[in-house]
Structures are given as structure tokens and as C-alpha cells.
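**Q** Sequence first, then the predicted structure, then my questions.
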Amino acid sequence: MLRPLPLLSLAALLLFVGVLWSDQPLVEAGHSMVELQFAGSAERAARILDTWRTAGVEDAIRLNQQIDFAFLLTYPAALSLACRSLAGHLGPGQRIGHFLTRAVFACTVLDGAENLAIQVMLDHGARDSMARLATACAIPKFALAAWAIGWCLWALLRRVRLP
């Protein structure tokens, strides 16, 4: 029988590596995609987009977006399954794990809205509303994902220590 956690985790990990790899030309041009996600204003977003266009990395931008759209379908599910699996083995902290099991799916919506806002800016130029939307989605997305990953690491350490 196939176990979904290892398969989803592997898919998420491979896609994460793909996101990092496709971001490399953007970083070399002067700005990472994360910088655009946190631009927060049309002025800052326009500077980032202009830097990328001047460097001729439009294909890398589009590839990064495509890989990230696939990534957002895998990492929340993998985190959810990891939280659920680990929560069943804990006394204290079990409630948080069960909460995170459901909450991490908000990352899918947040990441999707953020990607759409970025896509609008890629297609139609930087706009304050889209730059603000991308940032407003990126902040809770990264926070929630970091909370889930941190909780999973804590739960793993507790599990190793508990008989």
C-alpha cells in the first residue's frame, strides 16, 4: 500500500528544490522572487520587475511561477499529514498539532492568491493593489508554514525522547 506522507513529502521537497533552482537566475539578476512577494508597493515591485526584464530573465520568472503553483498543491498537504501523524503520539501539544493539521491548508489559498497577484504584475505591470495583496498573503503563509514546520520538529524531538 502506498503511504501518502512520504510521497507528498518527496513531491513537495522536489518542487521546493525546483522553486529554489528556478529562482537562481532572478537572484543573480538582483532580486529573489521572495523579494517581490514582500515588495508591498508598486514602486518597489516595479524596480524588481524592471531589474529582471533588463537582465532578460522573463523565462525564469515564468518557470518559477509554474513550479510554485505546483508546489502550493503539495506542501500544505504534506505538512498537514506530518502534523496529524505526529499529533497522535503526543500528550501536551497534541491540540496544536490537530489545529495545524487543518490550518496549513490556508497556505494553499494564501499562496495561490499571492501567485495570482504576482502574475497580474508580470502581465500588466506593478500595481499597488497587487503588490499589497501579494505581501498580505505572503506574511501569514510563511508564518503558518514556519509554525507547522517548527511544531513538527518539536514533536519529532519529543517523540524521540518519549518511550
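**A** Yes, it's here.
**Q** all contacts plus neighbour counts: C-alpha atoms, from now on.
**A** Will do.
**Q** for the chain, what's the longest helix?
**A** Scanning the chain for the helix with the most residues, using DSSP state H, yields helix 128-161.
**Q** now it, how far from the chain's geometric center?
**A** 8 Å (Cα atoms, centre = their mean, to the nearest Å).
**Q** ok, now stretch 34-49?
**A** On Cα atoms, centre = their mean, the centre of stretch 34-49 falls 17 Å from the chain's centre.
**Q** try it against this one:
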Amino acid sequence: MNPEKSKETPLTLVVSVFALALFVLMRTLDAPLLAKGYGIVALEFAGTPEHALHILRAWGSSGQAAAYQSLWWDFLFMLAYGGALVLLIRGVARRSKQIPQALTWCMKGFVVAAVILDVTENMALLQVMQGNIEAWVAGAWWCAAFKFGALGVVFLYLISSFRLKRKETTI
């Protein structure tokens, strides 16, 4: 076995498990918000100052405190999911002879773009929560839309790559 590959697999596993644990934490932090009718994703996609204000009022001060805490934990989650996805993409590419290197780099670029959009979105949401709604709510919406689009492409790539690898091993 290639020593580089043998070191890469445990790292990918550790980073992926860490990202998954943070995902569970993020869902736990979102639970009180959902109980009040709107999760953090609803604020990401509020789109208008009126809807954002409606969500913030529905949350009340305790919900806003939970959302604020969730946004700060999300910065760590971004590093974890970004690292996990890049390592998964790298691992898939190294194990499959049919995936062009340019596609691998493109997918890594989508992950980096998603993380940058996520950071920008969180900064916008922190501004919205501090009352700067007019200037930031639309930016948060666009960042969230493109972030989820980029991550969707990456997940489709990974699913397709795993299926391709499965076909390679059965042939």
C-alpha cells in the first residue's frame, strides 16, 4: 500500500467525523429556533428585511441568543466540512483512474467557494441580527443560495465518483 494513501485515509476519517459531530451540534443549536417556527436556514433565506424582522421577532431574545451562538460555532464547522470535503475529493481522485485532474481541482474550488460564501453569509447574518437588516439580508440570501448550489454540485460529484469506483472494482 502507498504510505501516502495510508496516512490520508485516517486523516480523512478523523476530519469527516469531526465535521459530522459539529453538524450534530449545529442541529442541536438550531432546535430551539425551529421550536419557535424558523431555523437558522430560514434567516439565511429570509430575502427581505420584513421577513428577516419577522423571524427575529418570532425567535425573541432567547432565540436570537441561540442563533448568535450557532453562527459562531458555524465558523468552526465551515473549516471542518471544507477540510473533509477536500480530503474526500482528493481520496476519490487518487483511487479512480477515470476522473480527470481538472475536474478534481474544479470540485476543490467549489468547496473553497462554498466556505468563502458561508463565511460571508455568516458575517451578513451577524449584521442582520445587530439590526443592519436593510443592507445585509439580500447578501445573506445570495451567499446561501450559491453556497448550497456549490455544495450540491460537490455532493453529486462525490456520489457519482463513489458509484464510478464501485463499477471499476466490479469490472
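**A** Great, that's in hand. Computed from a predicted model, the values in this text were never measured in an experiment.
**Q** and the longest helix of structure 1, which stretch of structure 2?
**A** On structure 2, the counterpart of helix 128-161 of structure 1 by TM-score structural alignment is residues 134-167.
**Q** Tell me which residues of the matching stretch come out buried.
**A** 136-145, 147, 150-151, 154, 157-158, 161, 165 (16 or more other Cα atoms under 10 Å).
**Q** Give me the mean deviation of the longest helix of structure 1 from structure 2.
**A** Once fitted to structure 2, helix 128-161 of structure 1 is off its aligned match by 1.0 Å on average (mean Cα distance after the TM-score superposition for structure 1).
**Q** So which bit of structure 1 is stretch 15-23 of structure 2 matched to?
**A** Counting by TM-score structural alignment, stretch 15-23 of structure 2 corresponds to 8-16 in structure 1.
**Q** Now do the buried residues in the matching stretch.
**A** For stretch 8-16 of structure 1, by 16+ other Cα under 10 Å, it's Leu8, Ser9, Ala11, Ala12, Leu13, Leu15, Phe16.
**Q** can you put those residues in JSON lines and add distance to Ala45 of structure 1 and secondary structure?
**A** Converted to JSON lines, the buried residues of stretch 8-16 of structure 1 look like this (distance: Cα to Cα, whole Å; DSSP: H, G, I helix; E, B strand; the rest coil):
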{"residue": "Leu8", "distance to Ala45 of structure 1": "33", "secondary structure": "helix"}
{"residue": "Ser9", "distance to Ala45 of structure 1": "32", "secondary structure": "helix"}
{"residue": "Ala11", "distance to Ala45 of structure 1": "30", "secondary structure": "helix"}
{"residue": "Ala12", "distance to Ala45 of structure 1": "28", "secondary structure": "helix"}
{"residue": "Leu13", "distance to Ala45 of structure 1": "28", "secondary structure": "helix"}
{"residue": "Leu15", "distance to Ala45 of structure 1": "25", "secondary structure": "helix"}
{"residue": "Phe16", "distance to Ala45 of structure 1": "23", "secondary structure": "helix"}
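**Q** Tell me the one of those residues nearest Ala87 of structure 1?
**A** Ser9 (17.2 Å; Cα to Cα).
**Q** how close does the closest one sit to Leu81 of structure 1?
**A** For Ser9 of structure 1, the distance to Leu81 of structure 1 equals 9 Å [Cα to Cα, to the nearest Å].
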